[in-house]
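Visitor: Next input, structure requested:
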Amino acid sequence: LQERLGAKARSPRWAIAAKFPASQATTRLLAVEFGVGRTGAITPVAVLDPVLIGGVTVRRATLHNEDELRRKGLMLGDTVLVQRAGDVIPEVVKPVLANRTGQEQPVVMPTRCPECEFPLVRIGQEAVTRCPNPACPAQRVRGLIHFTGKGGMDIEGLGKKAVEQLVSQGLIQDIPDIYRLEVEQLAGLAGWGDKSAENAVRAIQGSRTPTLAKFLAALGIRHVGEVTAQVLARHFTSLPRLLLAGEADFLHIEGLGEQMAASLVDYFQDPAVREMLSRLESLGVRVQEEKKGAEIHGGLSGSVFLFTGALAHLSRHEAKARIKELGGQVASGISRKVTHVVLGESPGSKLTQARELGLTVITEDEFLRLIGR
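Guide: Sure thing, here's the model as predicted:
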């Protein structure tokens, strides 16, 4: 039965997690702000009178979309019941209607983008209101953050704050600009030094040869996450083949519907996207062809690696990419699932924890032999 039910991308369909009831508290809804996501989605965010829930002070909580906002019947000034969903994510559950005074005000959804003033749209049956302006500065910044982040190219040193700083300083405006950055430019910025600048540029250089799956996920195409990116990469195997595909080609892939197929065609036929891809190629970005079938599963299948300390012979990004190419996984924290702890220079507390758990610790040279370097 379990085999017949199968699994979703992150969990089996035949099991459900049992959770304790979430911690809750009441507070006041002070305001609703509207954020712009990388795909233009407008997300209402509740601004709350700070309240302590489960040892954490909660000041803001997402309201997801206009439909959810209306369904809950929230008004400005309401006393609201708030919880941390899964004891992690703040969530406004409902208004406390008995506490209403008549002074509360309705929440008004914007009709123009709060960042670029472009008229907002809501397409078909979608629950999301969007800014359709491809030049919207908020979308551009969030797209860059996604590209460099862990769900994208995973470029160390270019996290959210760093990307926002680089955009505000005029050093990057789009994805190709990332590959023009130089050590001297970064080292002169507030909060940066020679070492951090060198590390960031080294990580950027190490990201110039991504797998097709990683590259597609990093682009932030609407409806295309990591799993869909892997499906597309295995089917088309190379970026040039993917660029030649039409809607019918996408619809032949199991699991891809009309909405996703249309989104892919719209994205890759956009002249601005074509120009961006051309610029990336001219800057030395070479998207690798995907291996077919059994070739994808390498000799590290079933192995989980954790790094502690700095590597001398390759960047952390290159090491992670090689592990994934060979079928292995990379952990972000210590656990008994880790099969190999790779010891670099100046290791941190992970080494002590690894030894306490009896995990296998290997040197960088041993790691290089494992990955065939």
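Visitor: make it CA atoms for all contacts and neighbour counts henceforth
Guide: Will do.
Visitor: Measure how far stretch 39-54 is from the centre of its chain, please.
Guide: On the basis of CA atoms, centre = their mean, to the nearest Å, stretch 39-54 sits 19 Å off its chain's mean C-alpha point.
Visitor: one more to line up against the first:
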Amino acid sequence: MAERELARLAGILSRANDAYHREDAPILSDAEFDALRQRNAAIEARFPQLVRDDSPSAFLGAAPAEGFGKIRHARRMLSLSNAFTEEDVTDFVAGIRRFLNLGPDRPLALTAEPKIDGLSLSLRYENGRLLHAATRGDGETGEDVTANVRTMAEIPQSLAGAPTILEVRGEVYMSHADFAALNTRQAENGAKIFANPRNAAAGSLRQLDPEITRARPLRFFAYAWGETSAPLADTQSGAIARLRALGFPTNPLFCRCDTVPELLATYAGIEAQRASLGYDIDGVVYKLDDLAYQDRLGLRSTTPRWAIAHKFPAELAWTQLEGIDIQVGRTGALSPVARLKPVTVGGVVVSNATLHNEDYIAGRDSRGTPIREGRDIRVGDWVQVYRAGDVIPKIRDLDPARRPDTAIPWQMPDHCPECGSPAIREPGDSVRRCTGGMICPAQAVERLKHFVSRAAFDIEGLGAKQVESFWRDGWIASPRDIFTLKERFGPGQPRQLKNREGWGEKSAQNLFDAIDEKRRIPLARLIFALGIRHVGETSGGMLATHYGSWDAFRSAMSDAQDSESAAYAELISIDGVGPVMAQSLLTSFQAEAAEIDALAAMLDIQPAEARATDSPVAGKTVVFTGTLERMTRAEAKARAEALGAKVAGSVSAKTDLLIAGPGAGSKAKKAADLGVEVIDEDQWLALIGAS
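Guide: Below you'll find the predicted structure:
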């Protein structure tokens, strides 16, 4: 169920992400989108071995649109993780204290400010002059909107007293009054009517003609910074004050809080003012005030550990459940989906919702504990739909008083609705899975969709619809068939792509070129693209980093087939790889060796990006054991990886260094038996030059 949920989250949120960032025409509200990402994060936290590269935690924004130049950000523009309850906020602050090993009596200030619902923008100044401006894009590369930004009155063109290099980040937005006036003018001129202020602001900034932008009433709030040649201050609040002194608009509701109750009181106060602010916000952002602490906490793959967005509640609605359908995913998971009488929830028409699995429908969780007071869900029920927490809305509850007399308990099918193969629920698993494998059309198609998804090969022009069409007509049956499309359906062939309905000579050639461009692929992306169960974005990157090259990884997968081999011991010693993921990897490479090797032969697989090489632990495999007294295990691991070390979970012959704190047991003994160097925490900190 978790794997299926993550796959569905990745697919639909990817489309929603493009619609929001590239087309300025969102298909989900901002509140829903962020809440769906929170749902994804919760699943990933529970099942880290299932993390996908194309999940909402893995992508930021969208690729820059055509028509704009591209600017690579000197420092990535990150997203934020989300909190939806007071407990989430309490847990966030408690997590910071645990990471930094700060007791409850140690002061820990945070800042709070409204989360503006607009378009993220990065401004780069050099020697006090605005050099260029870029949208977030995909977090790495954004659209060059410099000419348009120069028309905005609230953004300074020059600065006095600023660092030589300064990247200022903030949000472009439009006030409610300006939005209404703009739409009135648009209607009078027969032009496009914008759905909301965020769309209007994004569309206005992303105009190819700067004069159109000049005529639009865009505003700006600065709230962060990227690269700087000198620190702005020692604290977040000091840095915001510095930006304000330099001439940037900052939000007047920004404040500093010393306790969680103060944060929650600020949240309540801002929420109470929401309707009267005159611009859209969708939550409150909390950030750790001490910048030295921020540095220690560092970053996850796409979000900082020291900040979180406390979102406003999503809306609820009641509607009738008209049916339950079964969808089959690429790993064979059967997932029930509710078909609802369409209802508007927070401005979006909802017609279906996830039902998770058969236990959820029966009114119990994965441990058998009753949920919804044990009430099962039946076709015909009136259900409460919650628009924040899943790829499609989820059902929170039902009204037993309105249940029709004809409603009967629902039964999960024991055969796949797509291919008729038995659907088996293994002990300990929460979902049934089709046993048909690649003979199951749903699994075959979903696997191909996964292969070309954003975080995998991301082939321009080859999306889900094209994959379904090509598979249905027998043009592609496996991933490697994609890379022979030009040979089979290109110029000079009896059947040509250009003659296919919806295609032409130019679009066909563009697809062939896009496929050829993606033959060069980073190792981590390829590992993820293979669609191996339990191997997601994090684990794919982790495996790529550990083995370094495709040849080394492929050789290890062959050698590790023997569970007594050194290669197997090395595989399960990788921090984050357990027996379940290891077995999934080995099973896939054993069953599909010929297919995988044939695919790899068509590709230029790039080695994993090297980490730091100038540290004393770069390239070394280290293991932590026992109790660390001067930093938490999470901080120690993060710091070691930042210095280029590989952190393993167990000691093996390939371990270079064991850092042993008080209470070290079997790992220390094994290290001694293998002749692995053992040092204590103080020696470790001295080795890496940490105070």
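Visitor: What's Y179 of structure 1 aligned with over in structure 2?
Guide: Aligned by TM-score structural alignment, Y179 of structure 1 pairs with F483 of structure 2.
Visitor: need the strands for structure 1, in chain order.
Guide: With strands called from DSSP state E, structure 1 shows them at 24-36, 42-53, 56-62, 75-76, 79-85, 89-95, 105-106, 304-308, 329-330, 340-343, 361-363.
Visitor: just so I know, which of the ones you listed lies nearest G170 of structure 1?
Guide: If you check each of the strands of structure 1 against G170 of structure 1 by CA to CA, strand 24-36 wins as the nearest, at 20.5 Å.
Visitor: average distance between the closest one and structure 2?
Guide: When structure 2 is overlaid, strand 24-36 of structure 1 sits 0.7 Å from its aligned residues on average, using mean CA distance after the TM-score superposition for structure 1.
Visitor: Can you mark which positions in stretch 503-511 of structure 2 are buried?
Guide: Residues A508, Q509, L511 are the ones in stretch 503-511 of structure 2 that count as buried (16 or more other CA atoms under 10 Å).
Visitor: what does A41 of structure 1 align to in structure 2?
Guide: A41 of structure 1 maps onto A333 in structure 2, by TM-score structural alignment.
Visitor: so that match touches C434, yeah?
Guide: Yes. The pair A333 of structure 2 / C434 is scored as a contact, 6.4 Å apart, by CA atoms under 8 Å.
Visitor: who's in contact with the match of A41 of structure 1?
Guide: M1, R4, V431, R432, R433, C434 (CA atoms under 8 Å, 6 or more residues apart in numbering).
Visitor: if I look at it, how far off is L264 of structure 2?
Guide: 40 Å (CA to CA, to the nearest Å).
Visitor: Surely R425 of structure 2 touches R432?
Guide: Yes. Using CA under 8 Å, R425 of structure 2 is in contact with R432, at 4.2 Å.
Visitor: Against P90 of structure 1, how distant is the alignment partner in structure 1 of R533 of structure 2?
Guide: When structure 1 is aligned by TM-score structural alignment, the residue opposite R533 of structure 2 is R222. Note on R222 of structure 1: its distance to P90 of structure 1, by CA to CA, is 25 Å.
Visitor: Same question for I175 of structure 1.
Guide: 32 Å.
Visitor: Same check on K324 of structure 1?
Guide: From K324 of structure 1 to P90 of structure 1 the distance is 33 Å (CA to CA).
Visitor: With neighbour numbers in mind, choose between those two.
Guide: Taking other CA atoms under 10 Å, K324 of structure 1 and P90 do not tie; P90 has more neighbours (22 against 18).
Visitor: Residue in structure 2 paired with that one?
Guide: That one, P90 of structure 1, aligns with P393 by TM-score structural alignment.
Visitor: top helix in structure 2 by residue count?
Guide: helix 2-21 (DSSP state H).
Visitor: packing partners for that one?
Guide: helix 30-46 (3 or more CA pairs under 8 Å, 6 or more residues apart in numbering; DSSP states H and E).
Visitor: what range in structure 1 does the helix it packs on sit on?
Guide: Counting by TM-score structural alignment, helix 30-46 of structure 2 sits on no residues of structure 1.
Visitor: now that helix, how far from the chain's geometric center?
Guide: That offset, for helix 30-46 of structure 2, works out to 9 Å (CA atoms, centre = their mean).
Visitor: Kindly report the same for stretch 280-296 of structure 1.
Guide: With CA atoms, centre = their mean, you get 21 Å for stretch 280-296 of structure 1.
Visitor: Just the buried positions in that stretch, please.
Guide: L280, V285, R286, V287, Q288, E289, E290, K291.
Visitor: Just put these in a markdown table and tack on distance to T352 of structure 1.
Guide: As requested, the buried residues of stretch 280-296 of structure 1 are exported to a markdown table (distance: CA to CA, whole Å):
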| residue | distance to T352 of structure 1 |
| --- | --- |
| L280 | 42 |
| V285 | 39 |
| R286 | 39 |
| V287 | 38 |
| Q288 | 37 |
| E289 | 40 |
| E290 | 38 |
| K291 | 38 |
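Visitor: circling back to that earlier point, neighbour count winner among R425 and R432 of structure 2?
Guide: Neighbours were tallied for R425 of structure 2 and for R432 using other CA under 10 Å; the higher tally belongs to R432 (24 against 15).
Visitor: Which position in structure 1 pairs with that one?
Guide: Using TM-score structural alignment, R432 of structure 2 sits opposite T129 in structure 1.
Visitor: Report the separation between the closest residue to its match other than its chain neighbours and R71 of structure 1.
Guide: Excluding its sequence neighbours, the residue lying closest to T129 of structure 1 (CA to CA, 6 or more residues apart in numbering) is R122, at 4.7 Å. As judged by CA to CA, R122 of structure 1 and R71 of structure 1 stand 17 Å apart.
Visitor: what does G77 of structure 1 give?
Guide: 17 Å.
Visitor: Those two: who's more crowded?
Guide: Using other CA under 10 Å as the criterion, G77 of structure 1 and R71 rank with G77 on top: 20 against 9.
Visitor: any idea what T101 of structure 1 aligns with in structure 2?
Guide: By TM-score structural alignment, T101 of structure 1 lines up with P404.
Visitor: residue contacts, the nearest residue to that match once chain neighbours are set aside?
Guide: In space, and not counting its chain neighbours, P404 of structure 2 is closest to G380: 6.4 Å by CA to CA, 6+ apart. G380 of structure 2 sits next to Q320, L321, E322, G323, R403, P404, A407 when contact means CA under 8 Å, 6+ apart.
Visitor: Alright, I will stop here.
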